[in-house]
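coords below, sequence missing:
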């Protein structure tokens, strides 16, 4: 069991401790506090230290809790995992007070100034501050302003060209202190003294970075916890710094981070974590790993002292992979044929996210020097994995079951073997039985998956935008059945043959109408205010609207049969059914 050193301390006790040598590590995010947070901090500590504007006597035994500071001992440094923002801000606040006390010679001011000195600077064996050695340092890889922070602490001066958050917050505190001195001159020495003596921090010192990060994740329910990608960034930063390419790396990392935030929207983790996850499956495949047990992301990358992140090819690969997924997200017709873009649209409605890992492995292994894929082979691959994933989701619900066949095929890909799912092909009779009785309810992701697939079985269907939100439309409305009760088999309401993808903006308006009333919404119309309401892009619905006046139970049953028959033919075409 990991040992923890937890001991409640005043600001003075913590900052003046001989061991106090704080390091904001390279994987931390840049300093983010602005004037709002600083104003809140100032108001809180002022109201605590000078109660009722000085009209109420201060209780010297009272305490104001500021929160935890989570660190771990990294050589001689106290590497800060949690508390970076408040620790940095308090250093700026104390430095602003120190600058104001510089020319005051009364006993209280001299004593307060000496106490602040010992909080900001390291001391020699006689307890005298060494003004060249600050008690805090910052190595944040993507913070271009960190030198301003350290310069302000050393000099107490903000230069005209310094516009960072550090500079702005320091100037803010100077204004607060000036105002305080003007309004409460007799209390001036009391405020910083009470901050140092009565404001409490909870330093938690862990034995290792891993333990400190776990503690941080448990404690922190407000700010963003450090992501796995933040840890990986630090390793890259060290690697490229040693190569003399630090600035180039920082610029590329920022661009990559911005790109990932635009194209990835994971349910858990950060967008950058998602990129590292997709790349992990490629590396796993190259290592020949078929096991259905997947390691946590950081556990995978930290092997052999983060050896994978100390290779030049890794960062280059990540950028190429992100660029590929940007092309997918943008439906880039310069990089993909129309038929491939249509398959990718369908896959975006997959019942789970496994396809993204599968396609990432395929891309990384088969891309040419320009990051492009051979169209015929990629089209074949996309069709095959669509049929397999869709069918597996019905027969074996849950993404975990899909790991075994997919991981094996990932390994085949990197070994230049065709994707066949040879050991997992489906029995035709099983598919017929299961699909004929399966409840394609709207709550099941596979329902929208099947409808997306069916939409593009019509070769004339134009490519639909990934940005458009599609809902499941009941062609024969549920509300109609409630009123007319004309369906003999109530299950037909939820049959695939009664469902279709429809733009959400239209689905809302067309929800409770008879088919004859829905037609104008499908086709588009001009309202009473002469506003044009655009119709659907779904060609099947447009064809229905142009040729039919009603949609009956017989139509539902016939359409269900057509969909399932076409789907079985699709599985046969891509050799996913046992012969």
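Arrived safely, thanks for sending. Everything numeric here is computed off the predicted structure, so don't read it as measured data.

only C-alpha atoms for contact and neighbour calcs from this point on.
Noted.

May I have the secondary structure class of residue 131?
Each residue gets one of three states, and residue 131 gets strand by DSSP: H, G, I helix; E, B strand; the rest coil.

hmm, I was thinking of residue 105
coil.

What distance do you get for it to residue 271?
For residue 105, the distance to residue 271 (Cα to Cα, to the nearest Å) stands at 55 Å.

more neighbours, these two?
residue 271 (22 against 11; other Cα atoms under 10 Å).

Which parts of this structure are strands?
4-6, 9-10, 22-24, 64-74, 77-82, 121-123, 129-134, 136-138, 199-206, 470-474, 499-503, 524-526, 532-534 (DSSP state E).

another one to put next to it:
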């Protein structure tokens, strides 16, 4: 296991792609949690004496996926909610910026090419974050500025609308938002499948969060050790409603 402190945007920029495993719960943040994140970002951005705001950890398995890419995607086992919510804020901001760049590095083009898309890749590899189930199709549609497909992910749709409304409420003064996003800090925790026990770490990190049922634990134990394509087949055959 390797754990290091990192600025969230730097972490997003240098990472090729994040993939949420099929066995993980879908995106579930409520408006209350999104509002708290938004308020924290603005408060941090406004205060010049605050240099950083910690938003939690991102835990992922290195070499967890095997694809023909210069850098393989990272298999995220904790941090989906934070990653997805920040992506929704960045997409909302990119749409509102137009041709402006209120803070260096914060133009629509740079936000998309650094944090939202892999512009030199095709298909799903062209996106920084791949979610599961209906969340996946909804997020990819947003990243392409397309209508959400039916059935849409309710949480993705509602929270994107929430963040979009908040960005619009700022009018043309986006400096605090940009500064706040630039100050977000995470703990970057990289696991090695051959040396660490991702299942044990996953259970431990969730012990203080939303309770996992026995079915959740059994499902995760069975699926976590399999390759992604096999995970999907087993999940759809035995667990998908």
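Looks like it came in fine. Quick caveat, the model's predicted, so the values are computed rather than measured.

nearest to residue 557 of structure 1, of the strands of structure 1?
Between residue 557 of structure 1 and the strands of structure 1, the shortest separation by Cα to Cα is 11.4 Å, and it involves strand 499-503.

Check which helices and strands the closest one is in contact with.
In terms of contacts (3 or more Cα pairs under 8 Å, 6 or more residues apart in numbering; DSSP states H and E), strand 499-503 of structure 1 is packed against helix 445-455, strand 470-474.

hey, which of the ones you listed is tucked in deepest?
Comparing these by mean neighbour count (mean count of other Cα atoms under 10 Å), helix 445-455 ranks first with a mean of 21.

Could you tell me where it falls in structure 2?
With TM-score structural alignment applied, helix 445-455 of structure 1 matches no range in structure 2.

Can you lay out the strands of structure 1 as CSV showing distance to residue 565 of structure 1?
Converted to CSV, those look like this (distance: least, Cα to Cα, whole Å):
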stretch, distance to residue 565 of structure 1
strand 4-6, 64
strand 9-10, 72
strand 22-24, 62
strand 64-74, 61
strand 77-82, 58
strand 121-123, 78
strand 129-134, 75
strand 136-138, 64
strand 199-206, 62
strand 470-474, 21
strand 499-503, 16
strand 524-526, 31
strand 532-534, 33
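
Please identify which of those strands is closest to residue 252 of structure 1.
Per Cα to Cα, nearest to residue 252 of structure 1 of the strands of structure 1: strand 136-138, 20.7 Å.

what's in contact with the closest one?
21, 22, 23, 24, 25, 26, 120, 146, 150 (Cα atoms under 8 Å, 6 or more residues apart in numbering).

I'd like to know how many residues surround the first one.
Other residues lying near residue 21 of structure 1 total 21 when counted by other Cα under 10 Å.

Hmm, residue 135 and it touching each other?
Yes. Between residue 21 of structure 1 and residue 135 there is a contact under Cα atoms under 8 Å: 4.8 Å.

Helices of structure 2, residue ranges please.
Applying DSSP state H to structure 2 gives helices spanning 8-14, 31-46, 80-97, 108-111, 133-143, 154-169, 175-183, 198-206, 214-224, 228-238.

which residue in structure 2 lines up with residue 31 of structure 1?
Aligned counterpart of residue 31 of structure 1 in structure 2: residue 27 (TM-score structural alignment).

and what of residue 9 of structure 1?
For residue 9 of structure 1, the residue aligned by TM-score structural alignment is residue 6.

The residue located most distally from the centre of structure 2 and residue 43 of structure 2, how far apart?
The C-alpha centroid of structure 2 is most remote from residue 49, which lies 27.6 Å away (Cα atoms, centre = their mean). Applying Cα to Cα, the value for residue 49 of structure 2 to residue 43 of structure 2 is 11 Å.

Equivalent analysis for residue 17 of structure 2, please.
From residue 17 of structure 2 to residue 43 of structure 2 the distance is 29 Å (Cα to Cα).

Kindly report the same for residue 104 of structure 2.
The gap separating residue 104 of structure 2 from residue 43 of structure 2 is 20 Å, by Cα to Cα.

Looking at the two, which is more packed in?
Taking other Cα under 10 Å, residue 104 of structure 2 and residue 43 do not tie; residue 43 has more neighbours (17 against 9).

Looking at the alignment, what corresponds to that one in structure 1?
The alignment partner of residue 43 of structure 2 in structure 1, by TM-score structural alignment, is residue 47.

So its match versus residue 345 of structure 1, what's the distance?
Remark: distance between residue 47 of structure 1 and residue 345 of structure 1 (Cα to Cα) = 58 Å.

and residue 7 of structure 2, what is it in contact with?
Counting by Cα under 8 Å, 6+ apart, residue 7 of structure 2 has contacts 182, 183, 184, 185, 186.

Would you agree the third one is in contact with residue 50?
No. Residue 184 of structure 2 lies out of contact with residue 50 (Cα under 8 Å); the separation is 10.8 Å.

of these two, who's got more company?
Neighbour comparison, residue 184 of structure 2 and residue 50: the larger count goes to residue 184, with 23 against 12 (by other Cα under 10 Å).

What lines up with the more buried one in structure 1?
Residue 184 of structure 2 maps onto residue 199 in structure 1, by TM-score structural alignment.

now that match: how far from residue 175 of structure 1?
Distance from residue 199 of structure 1 to residue 175 of structure 1, counting by Cα to Cα: 22 Å.
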